[in-house]
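A.B. asks: Quick one: sequence plus predicted model below, questions after.
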Amino acid sequence: MLRLTLRGHTSPPGGLPQLAAELPRLITLNLFEADWLTDLEPIGRFEHLDRLTLRSGRLSSIAAVEQVPNLQFFDLDCPQVDDISVIGKLTKLKTLYLREPAARVDPVALSMKDTTVHVPDRPTAQRWRRVPGQAAKIKVIDD
């Protein structure tokens, strides 16, 4: 299996560590309504992961995403996450959907010259566009 999408508030048996043990060659992981997800640390075990979607109301840190060096697509919607500076370390990232916490994040903290960043609304897009060299493109998600 190369792609996995999980939707729902119930953790799969064994959680993320078990998924990583059983599916080490996973390239796409989509976690929707994943309020069971509170620790992203095992994400580094997915050595081939290049697409990640995280939607969780309980996840408060994405620091472990730095352990996924091949990530090219990242869709983040986690209102409890305040620090996304680690995203600037993802050198292969081409597309970033930053739903939450886009409005609260200082775009100066990130430098993603080769990345297209999708943000949730026009005011956020305008704020991000004011930072020269911030990203290849800034787009509003629903435009």
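C.D. replies: Looks like it arrived, so ask away. Computed from a prediction, not measured in an experiment: that's the story for all the values here.
A.B. asks: contacts and neighbour counts: CA atoms only from here.
C.D. replies: Fine.
A.B. asks: just checking, what packs against the helix or strand that contains L96?
C.D. replies: Secondary structure here is read from DSSP states H and E; on that basis L96 sits in strand 95-100. Strand 95-100 is packed against strand 73-77, strand 112-119, with contacts defined by 3 or more C-alpha pairs under 8 Å, 6 or more residues apart in numbering; DSSP states H and E.
A.B. asks: Which one, of those strands, ends up nearest to A135?
C.D. replies: Checking the helices and strands packed on strand 95-100 against A135 by C-alpha to C-alpha gives strand 112-119 as the closest, at 4.3 Å.
A.B. asks: can you pull the buried residues of the next helix or strand after that closest one?
C.D. replies: Downstream of strand 112-119, the next assigned helix or strand under DSSP H and E is helix 122-129. Taking 16 or more other C-alpha atoms under 10 Å as the basis for neighbour counts, the residues of helix 122-129 that come out buried are 124-125, 128-129.
A.B. asks: what would these look like in TSV with distance to L29?
C.D. replies: TSV is the format used below for the buried residues of helix 122-129 (distance: C-alpha to C-alpha, whole Å):
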residue	distance to L29
T124	27
A125	27
W128	27
R129	30
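A.B. asks: Put this next to the previous one:
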Amino acid sequence: MPDNLIPEMQPKLHAALGEMVNAVATGYGSIDLIMPGVHKANGLRILQERWGIENHQVVAFGDSGNDIEMLQHAGFGYAMANARRAGKSVAGYDAPHNNEEGVLHIIDKVLESRSAVRLIRSRVRRRAAPGLLAWATADRGRCRRFYRAENR
């Protein structure tokens, strides 16, 4: 569906489906139908509980309407430069365009910070699988590098 028709279609879907689902623009010519309360922030909460991670320790990246709750939930919610207006309005921070490896650029900055490295290392050793970092991302670019805590 052309992106310019999505705002017109969302209220129609809401009228037809009521409160059963939320019609959320994802960009790229599509609309997600999401059950209330089932969203990316919910998935983050589950991982955080399992690994003992607080909201202020979470970095998330988003570019469209289906990322809003996640960006609000994360202590560091980044909207990509190519993000839709809804995503940019709730994110606390801006990241470069996803086609310019914007997520990797921000991850590099976060990992360069001494306090962030200490925090990540302590959490990885105590709670998560050894050497693994979990990042919530909506970046559709290709990630060519992987970060492992043991290399920092």
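C.D. replies: In hand now; what should we look at? It should be emphasised that the depicted structure is a prediction, and the values quoted were computed from it without experimental measurement.
A.B. asks: Kindly provide the TM-score of these chains.
C.D. replies: Overlay of the two chains. TM-score (TM-score structural alignment, normalised by the length of the first structure): 0.33; 87 aligned residues with a C-alpha RMSD of 5.3 Å.
A.B. asks: returning to what we had before: so which of the helices and strands packed on strand 95-100 of the first structure is nearest A20 of the first structure?
C.D. replies: For these, proximity to A20 of the first structure was assessed by C-alpha to C-alpha; strand 73-77 is nearest, at 18.0 Å.
A.B. asks: Please identify the buried residues of the closest one?
C.D. replies: Burial within strand 73-77 of the first structure, assessed by neighbour count using 16+ other C-alpha under 10 Å, is assigned to 73-77.
A.B. asks: between that strand and strand 112-119, what angle do the directions make?
C.D. replies: The directions of strand 73-77 of the first structure and strand 112-119 differ by 40 degrees, with axes from the mean of the first three to the mean of the last three C-alpha atoms, to 10 degrees as the criterion.
A.B. asks: same for strand 73-77 of the first structure, what does it pack against?
C.D. replies: Using 3+ C-alpha pairs under 8 Å, 6+ apart as the contact definition, the elements that strand 73-77 of the first structure packs against are strand 51-55, strand 95-100.
A.B. asks: can you redo those strands as TSV with mean neighbour count and distance to I138 of the first structure?
C.D. replies: Formatted as TSV, the entries for those read as follows, by neighbours: other C-alpha atoms under 10 Å; distance: least, C-alpha to C-alpha, whole Å:
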stretch	mean neighbour count	distance to I138 of the first structure
strand 51-55	20	19
strand 95-100	20	10
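A.B. asks: who wins for proximity to E22 of the first structure among those?
C.D. replies: With C-alpha to C-alpha as the criterion, E22 of the first structure lies closest to strand 51-55 of these, at 17.4 Å.
A.B. asks: name the helices or strands packed onto that closest one?
C.D. replies: Taking 3+ C-alpha pairs under 8 Å, 6+ apart as the contact definition, the neighbouring helices and strands of strand 51-55 of the first structure are strand 28-32, strand 73-77.
A.B. asks: Would you reformat the helices and strands packed on strand 73-77 of the first structure as a markdown table and include distance to K113 of the first structure?
C.D. replies: Formatted as a markdown table, the entries for these read as follows, by distance: least, C-alpha to C-alpha, whole Å:
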| stretch | distance to K113 of the first structure |
| --- | --- |
| strand 51-55 | 19 |
| strand 95-100 | 11 |
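A.B. asks: Indicate which one of those is closest to F32 of the first structure.
C.D. replies: Short answer: strand 51-55, nearest of these by C-alpha to C-alpha, at 4.9 Å.
A.B. asks: quick one, the closest one and strand 28-32 angle?
C.D. replies: Strand 51-55 of the first structure and strand 28-32 are oriented at 10 degrees to each other (the same axes, to 10 degrees).
A.B. asks: Give the burial count for E112 of the second structure, as a bare number.
C.D. replies: Look at E112 of the second structure: counted by other C-alpha atoms under 10 Å, it has 12 neighbours.
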